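K.L.:
A structural model of the following input is requested.
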Amino acid sequence: MIRNIQAMIPGVATSDGAGVKLRRSLGGQQQVRLDPFLMLDEFSSNDPNDYVAGFPAHPHRGFETVTYMLEGHMLHEDHLGNQGHLKTGGVQWMTAGRGIIHSEMPQQVSGAMRGFQLWINLPAKEKMKAAAYQDIQVEDIPKVVLVNGGVVKVIAGAYENNGVIVQGPIQGITTTPLFLDVQLAPHAEFEHRIPKELNAFAYVYEGELRIGSPLQEASKQAAIVLGSGDDFKAKAGAQGAQFIILAALPLHEPIVQYGPFVMNTRAEIEQAIDDYQNNRFVIS
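P.N.:
Predicted coordinates for the structure are as follows:
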């Protein structure tokens, strides 16, 4: 069964960190989520005034953050001593778990800064596990060249190409996330199986794309929520298309969010605030 477009959530202009301009689709309002996805931001600018202030040190608890750089250079540092240079094509996959304090600061004062940040919820049993960090360089992300001249970058999960299964560097996560970055040639078609038990959405950041059967135009710079089914089908427009596909197992658990803390109950949020204010993130 082919997945058709169920909803389109446009990215709304906002800012975060110390004033970084971005577009937020999922998470723009707290109830506008797609379990287990909490938030999706796209940042894109050639003006350093839009990004140079970066994201100074701030805390997280209870979920995972994924930063994917299309263009640019940022430095990640956290209270656990991790340091990673996030450069064009690279990915930072961070599990906040019971608590982490980190910063993401631009390492450039001119040129383009472009990419995505995604928040993925953790199940209740894993929200207080130890924080972890993975710095994935562009050369560690498999690229599959399609017969029509397109390219699929496999960041998480797997992509099957002519009977060969290509695994991304991110594996072993409870929600079994799929994260593909797809570039299609003009008028090219694309198909990928997405198991029916996963929630899924796409985000078109260049060109034009139609999705489903019958094909329906997908809005650019919007979270394109996909309906039930087990097959994703799309076709690029005259200028080709570039888009990301994300899918994961829903958790079906209550969500209570207070800024950078995402837990299951109000009491757990109050505990997170108290732990942060009393420096327990640093010693945990």
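
K.L.:
all contacts plus neighbour counts: C-alpha atoms, from now on.
P.N.:
Noted.

K.L.:
now do the contacts for the residue most central in space within the chain.
P.N.:
In the chain, the C-alpha closest to the average C-alpha coordinate belongs to residue 118, at a distance of 2.9 Å (CA atoms, centre = their mean). By CA atoms under 8 Å, 6 or more residues apart in numbering, the contact set of residue 118 is 37, 38, 39, 40, 41, 65, 66, 67.

K.L.:
this one next, for a side-by-side:
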Amino acid sequence: MTARSIKQLIPSRQVSDGAGVKIQRSLGLTQQLRLDPFLMLDCFGSDQASDYLAGFPAHPHRGFETVTYMLHGHMLHEDHMGNKGHLKSGGVQWMTAGRGIIHSEMPQQESGLMQGFQLWLNLPAAEKMKDAAYVDIAPEDIPVLQLDAGHQVKVIAGQFRSEQHQLDGAIRGLSTDPQYYDLHLVAGQSLHIELPEDYQALVYPYEQAVTILHGDTSSKVPMHQAAVLTAGSTLQVQADQDSKLLVLAGKPIGEPVAQYGPFVMNTSEEIEQAIRDYQTGTLTGDKPLQSIQI
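P.N.:
Coordinates of the predicted model:
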């Protein structure tokens, strides 16, 4: 059993996306700040309507998956096939762009707090041109585990494992086997998590800092910084105050990445083809979106 430690800290930086939505971006700030298979991690959160009301009008994607996790608020997804999905507090939308999708994500509130995350998850070359798909996961369909020490774990994807507990998430069976947990930690208590040793992994505290314990040493992860972890089969995390954080892990794809905005392929030639397909209206092909079965 090898404990993971911190390899790199990536502070988030405020950027704007969509029609001017203010977000905190850590992973994906530059093309060098990726963690195969993860391409980007955005945290959005504001109670100022002017920071989010413009939303994300219709835009394309190809070659990867987007995972939107809404902590607070209400967004509406609409796509080129006429599908609609309401993403509300505590819910998740898992969308596979595949060969192409054109969609919008627009706020359905005019005031109040809107907070959540969007993760971009890469697809291997063999899957980049498959049919697009998406699923809306209601809050009540996300498994939650209450631990003896008072900690809480929401398992969005993968399989959570600790010394005494195991719980399957809402999404499983993908080729990159993503592990996506939302942990709520109690002050002064630590938590041991088991992770596949050869998977890339990171933690992202979004309420208060946390500490990674590694043998006799410890390293603090400030709030809104992504801590890329070393290889290992276990992670021990502790909170000095009640804290909330994401834990992400996934099987590396190990292929070249070529990206131009919302298109993520393996070569520059494939990117040029994606741009041509979008310009000529053939990005999405002629097949309808398929629903993923949970």
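
K.L.:
how close are the two chains, by TM-score?
P.N.:
The TM-score (TM-score structural alignment, normalised by the length of the first structure) is 0.97; 283 aligned residues with a CA RMSD of 1.0 Å.

K.L.:
now, the contacts of residue 118 of the first structure that are in strands?
P.N.:
Among those, the subset assigned to strands under DSSP state E consists of 37, 38, 39, 40, 41, 65, 66, 67.

K.L.:
which among those residues count as buried?
P.N.:
When burial is judged by neighbour count using 16 or more other CA atoms under 10 Å, the buried members of those are 37, 38, 39, 40, 41, 65, 66, 67.

K.L.:
tell me which of these is nearest to residue 109 of the first structure?
P.N.:
Taking CA to CA as the measure, residue 67 is the one of these closest to residue 109 of the first structure, at 19.6 Å.

K.L.:
strands of the stretch 151-294 of the second structure, start to end?
P.N.:
When assigned using DSSP state E, counting those that start in this stretch, the strands of the stretch 151-294 of the second structure occupy the ranges 152-157, 159-161, 166-168, 179-185, 190-194, 200-207, 210-214, 217-221, 225-229, 234-238, 243-250, 258-260, 263-265, 290-291.

K.L.:
closest to residue 56 of the second structure out of these?
P.N.:
Within the strands of the stretch 151-294 of the second structure, the stretch nearest residue 56 of the second structure is strand 263-265; the backing value is 16.1 Å (CA to CA).

K.L.:
ok, average deviation of that closest one from the first structure?
P.N.:
Between strand 263-265 of the second structure and its aligned stretch in the first structure, the superposed structures give an average distance of 0.3 Å (mean CA distance after the TM-score superposition for the first structure).

K.L.:
could you count how many residues lie near the closest residue to residue 20 of the first structure other than its chain neighbours?
P.N.:
Of all residues not flanking residue 20 of the first structure in the chain, residue 51 sits nearest, at 4.6 Å (CA to CA, 6 or more residues apart in numbering). As a burial measure, residue 51 of the first structure scores 28 neighbours (other CA atoms under 10 Å).

K.L.:
which one in the second structure is aligned with residue 51 of the first structure?
P.N.:
Under the alignment defined by TM-score structural alignment, residue 51 of the first structure corresponds to residue 52 in the second structure.

K.L.:
quick one: contacts for that match?
P.N.:
20, 21, 22, 46, 107, 114.

K.L.:
spit out the contact partners of the residue mapped onto residue 21 of the second structure from the first structure.
P.N.:
Aligning on TM-score structural alignment places residue 21 of the second structure opposite residue 20 in the first structure. With contacts defined as CA under 8 Å, 6+ apart, residue 20 of the first structure is in contact with 43, 50, 51, 52, 53, 54, 55.

K.L.:
now do residue 24 of the first structure
P.N.:
Counting by CA under 8 Å, 6+ apart, residue 24 of the first structure has contacts 10, 11, 12, 13, 14, 39, 40, 41, 42.

K.L.:
quick one: the residue lying closest to residue 175 of the first structure once chain neighbours are set aside and residue 194 of the first structure, what's the gap?
P.N.:
With CA to CA, 6+ apart as the measure, residue 249 is the residue that lies nearest to residue 175 of the first structure, at 4.8 Å, once sequence neighbours are left out. When distances are taken as CA to CA, to the nearest Å, residue 249 of the first structure and residue 194 of the first structure turn out to be 11 Å apart.

K.L.:
I'd like to know which elements the host helix or strand of residue 14 of the first structure is packed against.
P.N.:
In this assignment (DSSP states H and E), residue 14 of the first structure forms part of strand 12-16. For strand 12-16 of the first structure, the contact count by 3 or more CA pairs under 8 Å, 6 or more residues apart in numbering; DSSP states H and E identifies strand 20-24 as packing neighbours.

K.L.:
the strand it packs on to strand 222-226, inter-axis angle?
P.N.:
Orientation of strand 20-24 of the first structure against strand 222-226 (axes from the mean of the first three to the mean of the last three CA atoms, to 10 degrees) gives an angle of 30 degrees.

K.L.:
what's the angle from strand 20-24 of the first structure to strand 12-16?
P.N.:
Taking the same axes, to 10 degrees, one finds strand 20-24 of the first structure and strand 12-16 inclined to each other by 140 degrees.

K.L.:
mean shift of strand 20-24 of the first structure relative to the second structure?
P.N.:
Average distance between strand 20-24 of the first structure and its aligned residues in the second structure, after superposition and using mean CA distance after the TM-score superposition for the first structure, equals 0.4 Å.

K.L.:
contacts for the longest helix anywhere in the first structure next, please.
P.N.:
Of all the segments assigned as helix in the first structure under DSSP state H, the longest by residue count is helix 266-277. Among residues not part of helix 266-277 of the first structure, those counted as contacts by CA under 8 Å, 6+ apart are 59, 61, 256, 257, 258, 261, 262, 263, 281.
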